[in-house]
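>>> No sequence on hand, only this structure:
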């Protein structure tokens, strides 16, 4: 025992730490209060979209996902379980984005939770990308976002409860080299989301975005591998020293959709292992 300002404080021994961790492992996870809520998760046959869908299924939400490929959508829905439904949707523009949300609402009787996701624009430097390429980028990474939100939020507002979580990019905060189209379009989407959040906060609807860093998805491991110099170089600026797991990311998405996150809106949350260095 130690004494500090007249208070007896027990020393913590290594064995005590292990016992505390063991007790923590036996604790039940937090109930996010969204069992039975109806969630539409876009572009969720793989990657971070799938991770978000999996976390919501684990919380007991009813989930409808989409992919541009029927076989991939069906396989992902079967793997997710929990009665997950699937649709084929082309999210490269606002028409297909609207159709997905409307289709999900028809399947489930409404949409309480919307996870916005979609294919990113092609890479390229500002000095290399032609002007007409910007329209396609805006269609898929800005207008498709707007369309999904406009399709989902009226019903949420009428019911007095809703959650919108958009998967964007760290390039919104810290533009990536050679991703001029993504940096431009997703910055616009972030501005829209923040504006929408302020407009509908009083109706019980929250709107947030998550900005993923490097995660262990097929896309990232396909570029950097699972070990070696390329991956080491990519992780050099990640203080956590590793790729994020999809489960790490999905847990953040699920929390932002939770009852407990009802006072959190208009936020853009980096999920990057500490890679983003600025104060704001």
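Perfect, thanks for sending it. The structure presented is a predicted model; accordingly, all values stated were derived computationally and were not measured.
>>> Could you use CA atoms for every contact and neighbour count after this?
Will do.
>>> name the element residue 96 belongs to?
Using DSSP states H and E, residue 96 maps to helix 94-108.
>>> Give the buried residues for that helix.
94-105, 107-108 (16 or more other Cα atoms under 10 Å).
>>> After it, heading C-terminal, what element do we hit next?
By DSSP H and E, the next helix or strand past helix 94-108 is strand 113-116.
>>> Against which helices or strands is that following strand packed?
Contact partners of strand 113-116 among helices and strands, from 3 or more Cα pairs under 8 Å, 6 or more residues apart in numbering; DSSP states H and E: strand 38-41, helix 144-159, strand 162-167.
>>> Okay, one more to line up with it:
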């Protein structure tokens, strides 16, 4: 296929494809005897991977390094890797739909009102710690509201009391702002950034001291796998912070801050 056909296939402009060539992210095929450059399925796969990695928050240089790993692989191996990635996404979508089904069940049974998906105490807490310009704060708000709306009635009263206590403490508001700032700073970082582990440890310690005050370690489905559906909107380094927090909470290997 020609460059225009490749660009149309991936819904990008030919200018974008040429820019990736210029940046060394996407290999440029040699010209054929007819003077045209001919692209194949490997080029389409490489372009698709670059676009997906960039959308996830990686720089072109980082995306190029990852795509370069495919150049030494045979086509069946590359396709098998894509199939495995699609299977993972399918599992995440099923998990998200399962949680939404539970919300729907609660709404249909009258456990949730149309405008009452979170306790007033949680809403007050979120207003205290909200940072309108922070994407991390917006993500945390959405997740907390979803989880709170799915909390069984006997446990919801205790969680509401905890959020009321946190909202009344100015130090907790400042700490929340600091956590969001540090998460936002990781939006363009690599998944092994040195700032990830300290932030994950601090968040796990905070959660243990202020939110998981019950004797049990939390919901029985807390695991790195169960939290994946919530991470699709985060950059790779931010998602890794949350994964490490969940692992720490699951293992209960956290100290007080």
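Perfect, thanks for sending it. A quick note: this is a predicted structure, and the numbers were derived from the prediction, not measured.
>>> Overlay them and tell me the TM-score.
The TM-score (TM-score structural alignment, normalised by the length of structure 2) is 0.29; 124 aligned residues with a Cα RMSD of 6.0 Å.
>>> thinking again about what came up before, may I ask which two of the buried residues of helix 94-108 of structure 1 are separated the most?
Spanning the widest gap among the buried residues of helix 94-108 of structure 1 are 94 and 108, at 21.3 Å by Cα to Cα.
>>> rewinding a little: take the helices and strands packed on strand 113-116 of structure 1 and lay them out in a markdown table including mean neighbour count and distance to residue 192 of structure 1.
Below are those laid out as a markdown table (neighbours: other Cα atoms under 10 Å; distance: least, Cα to Cα, whole Å):
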| stretch | mean neighbour count | distance to residue 192 of structure 1 |
| --- | --- | --- |
| strand 38-41 | 29 | 19 |
| helix 144-159 | 20 | 7 |
| strand 162-167 | 26 | 11 |
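>>> on that earlier part again, tell me the one of the buried residues of helix 94-108 of structure 1 nearest residue 8 of structure 1?
Nearest to residue 8 of structure 1 out of these is residue 108 (Cα to Cα; 57.4 Å).
>>> pretty sure residue 163 of structure 2 contacts residue 121?
Yes. Contact status for residue 163 of structure 2 versus residue 121: in contact at 5.7 Å, counting by Cα atoms under 8 Å.
>>> check contacts around residue 63 of structure 2.
25, 49-50, 53-54 (Cα atoms under 8 Å, 6 or more residues apart in numbering).
>>> In helices, which of those fall?
Assigned to helices by DSSP state H, the following of these qualify: 49-50, 53-54.
>>> Can you lay out these as CSV showing distance to residue 158 of structure 2 and neighbour count?
Listed next are those as CSV, based on distance: Cα to Cα, whole Å; neighbours: other Cα atoms under 10 Å:
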residue, distance to residue 158 of structure 2, neighbour count
49, 45, 17
50, 46, 25
53, 41, 19
54, 42, 16
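>>> Break down structure 2 into its helices, ranges please.
Using DSSP H, the helices of structure 2 run over residues 3-10, 14-22, 41-55, 60-68, 75-108, 120-129, 135-149, 153-167, 170-185, 196-210, 224-227, 236-251.
>>> again, but for the stretch 151-280 of structure 1
180-200, 218-224, 229-235, 246-256 (DSSP state H, counting those that start in this stretch).
>>> What are the buried residues along the third one?
What that stands for is helix 229-235 of structure 1. 231-232, 235.
>>> Equivalent analysis for the first one, please.
Within helix 180-200 of structure 1, the residues that count as buried by 16+ other Cα under 10 Å are 180-190, 192-194, 196-197, 200.
>>> before we move on, back to that, output the buried residues of helix 94-108 of structure 1 as TSV; include the columns distance to residue 222 of structure 1.
Output for these, formatted as TSV (distance: Cα to Cα, whole Å):
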residue	distance to residue 222 of structure 1
94	29
95	31
96	28
97	27
98	31
99	31
100	28
101	30
102	34
103	32
104	31
105	35
107	35
108	35
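>>> which one of these is nearest residue 165 of structure 1?
residue 101 (13.8 Å).
>>> Adding distance to residue 2 of structure 1, write the helices and strands packed on strand 113-116 of structure 1 out as JSON lines.
Below are these laid out as JSON lines (distance: least, Cα to Cα, whole Å):
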{"stretch": "strand 38-41", "distance to residue 2 of structure 1": "52"}
{"stretch": "helix 144-159", "distance to residue 2 of structure 1": "55"}
{"stretch": "strand 162-167", "distance to residue 2 of structure 1": "48"}
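>>> Any idea which of these gets closest to residue 66 of structure 1?
Nearest to residue 66 of structure 1, of all these, is strand 38-41, at 7.0 Å by Cα to Cα.
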